[in-house]
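Undergrad: Next one to model:
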Amino acid sequence: MINPGFFSVIGVGIGAILLYAVLGVILMLLGFYAVDLTTPGKLNVMVREGLPNAVVITAAGMVSMALIVVTAIYTSSGFLTEGLIQTAVFGVIGILAQVGAVRLVEWVMGIDIGAVLAADRVVPQSFLISAAHLALGLVVAFAII
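TA: From the prediction side, this is the model:
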């Protein structure tokens, strides 16, 4: 026999999943556009054209942003509205911190990100920038905890 209230718990859970999924997509898109705005050229065009460094760096950036968003969701409070607000705030701040930190690493290392992204073959600097995205995404994610 199913306990009374079971279906309301399921309904609330489904609603929470959908709301967090929508918020996650919004934050991921915001993160992508934050990276796009801080790099020369149109990143989405470079990715569509299959420029290998643009694809590798964008993929690393998306994974690192997902780490930030997932951590923000995981650490949010048990109340849905508060959790969504907390996730949005920590997600936005985390994404901005991560993007700014990656740009700083590129500057300190003297990497011309525009040239790296526009190259038609894989260049070693793309691995460093990708690693910086992932590492800084982890740092920001743990800072949220």
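
Undergrad: C-alpha from now on. contacts and neighbour counts both.
TA: OK.

Undergrad: Would you map the helices across the protein?
TA: 6-37, 43-48, 52-75, 80-109, 113-118, 124-144 (DSSP state H).

Undergrad: just checking, what packs against the first one?
TA: The helices and strands touching helix 6-37, judged by 3 or more CA pairs under 8 Å, 6 or more residues apart in numbering; DSSP states H and E, are helix 52-75, helix 80-109.

Undergrad: For the comparison step, fold the sequence that follows:
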Amino acid sequence: MLTDIVRNGYAAAAYGATGMILMLLSFAVIDALTPGNLRHLLWADRNRNAGILVGSNAFAVAIIVAAAIVASEGRLVEGLTYTVVYTIIGVAIMTITFFIIDLFTPGKLGELVVHPESHPAVWVHGVVHIGIALIVAVSIL
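TA: Below is the predicted model of the structure:
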């Protein structure tokens, strides 16, 4: 029993640290895609649009990480590899989708994210992030 707790605790810490790093990476990608300082928009300006996009992106990364854990079937190195590879694929697809949505809709999506008034397009894009994550997650399972 103690051996299982130690092994499972180690795996939880490894997945948690990997997931946290991948969420920070996805935050950096969103920050690069949007004008201004995303941290300032969220914590100082309390910008809802930025919060919706960042929150949906973090949730999307968590979905992919969870699917990778399930797909690894207890094999830690394989699961961590799945986690990194599939999350990078998911973030890349989310980034491409950001550009595609921006291309085919009026205005600039990045500017909508930093605008102080709520905009429904940000909600739509947030749902797209979660949808992409579900697609990537199911492809793992």
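
Undergrad: Overlay them and tell me the TM-score.
TA: The TM-score (TM-score structural alignment, normalised by the length of structure 2) is 0.86; 140 aligned residues with a CA RMSD of 1.8 Å.

Undergrad: among the helices and strands packed on helix 6-37 of structure 1, which is the most enclosed?
TA: helix 52-75 (a mean of 23; mean count of other CA atoms under 10 Å).

Undergrad: mean shift between that one and structure 2?
TA: With mean CA distance after the TM-score superposition for structure 1, helix 52-75 of structure 1 departs from structure 2 by a mean of 1.5 Å once superposed.

Undergrad: so what secondary structure elements neighbour that helix?
TA: Contacts defined by 3+ CA pairs under 8 Å, 6+ apart place helix 52-75 of structure 1 against helix 6-37, helix 43-48, helix 80-109, helix 113-118, helix 124-144.

Undergrad: For those helices, give me TSV that also has distance to Thr71 of structure 1.
TA: Formatted as TSV, the helices and strands packed on helix 52-75 of structure 1 follow (distance: least, CA to CA, whole Å):
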stretch	distance to Thr71 of structure 1
helix 6-37	11
helix 43-48	26
helix 80-109	9
helix 113-118	28
helix 124-144	6
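
Undergrad: Once you drop chain neighbours, what's closest to whatever residue of structure 1 lines up with Gly90 of structure 2?
TA: In structure 1, the residue equivalent to Gly90 of structure 2 is Gly94, according to TM-score structural alignment. Leaving aside its chain neighbours, Gly94 of structure 1 sits nearest to Val140 (5.9 Å; criterion: CA to CA, 6 or more residues apart in numbering).

Undergrad: Looking for the alignment partner of that neighbour in structure 2.
TA: Matched to structure 2 by TM-score structural alignment, Val140 of structure 1 sits across from Val136.

Undergrad: who's in contact with that match?
TA: If a contact means CA atoms under 8 Å, 6 or more residues apart in numbering, then Val136 of structure 2 has 64, 86, 90 as its contacts.

Undergrad: List the contacts of the equivalent of the first one over in structure 1.
TA: Read that as Ile64 of structure 2. By TM-score structural alignment, Ile64 of structure 2 lines up with Ile68 in structure 1. Counting by CA under 8 Å, 6+ apart, Ile68 of structure 1 touches 91, 94-95, 137-138, 140-141, 144.

Undergrad: now, the most widely separated pair of the residues you listed?
TA: Between any two of these, the greatest separation by CA to CA is 12.9 Å, found for Gly91 and Leu138.

Undergrad: who's in contact with Asn49 of structure 2?
TA: Here Asn49 of structure 2 is in contact with 112-119, 122-123 (CA under 8 Å, 6+ apart).

Undergrad: run the last query once more with 10 Å
TA: Contacts for Asn49 of structure 2 (CA atoms under 10 Å, 6 or more residues apart in numbering) come out as 41-42, 55, 112-123, 126.
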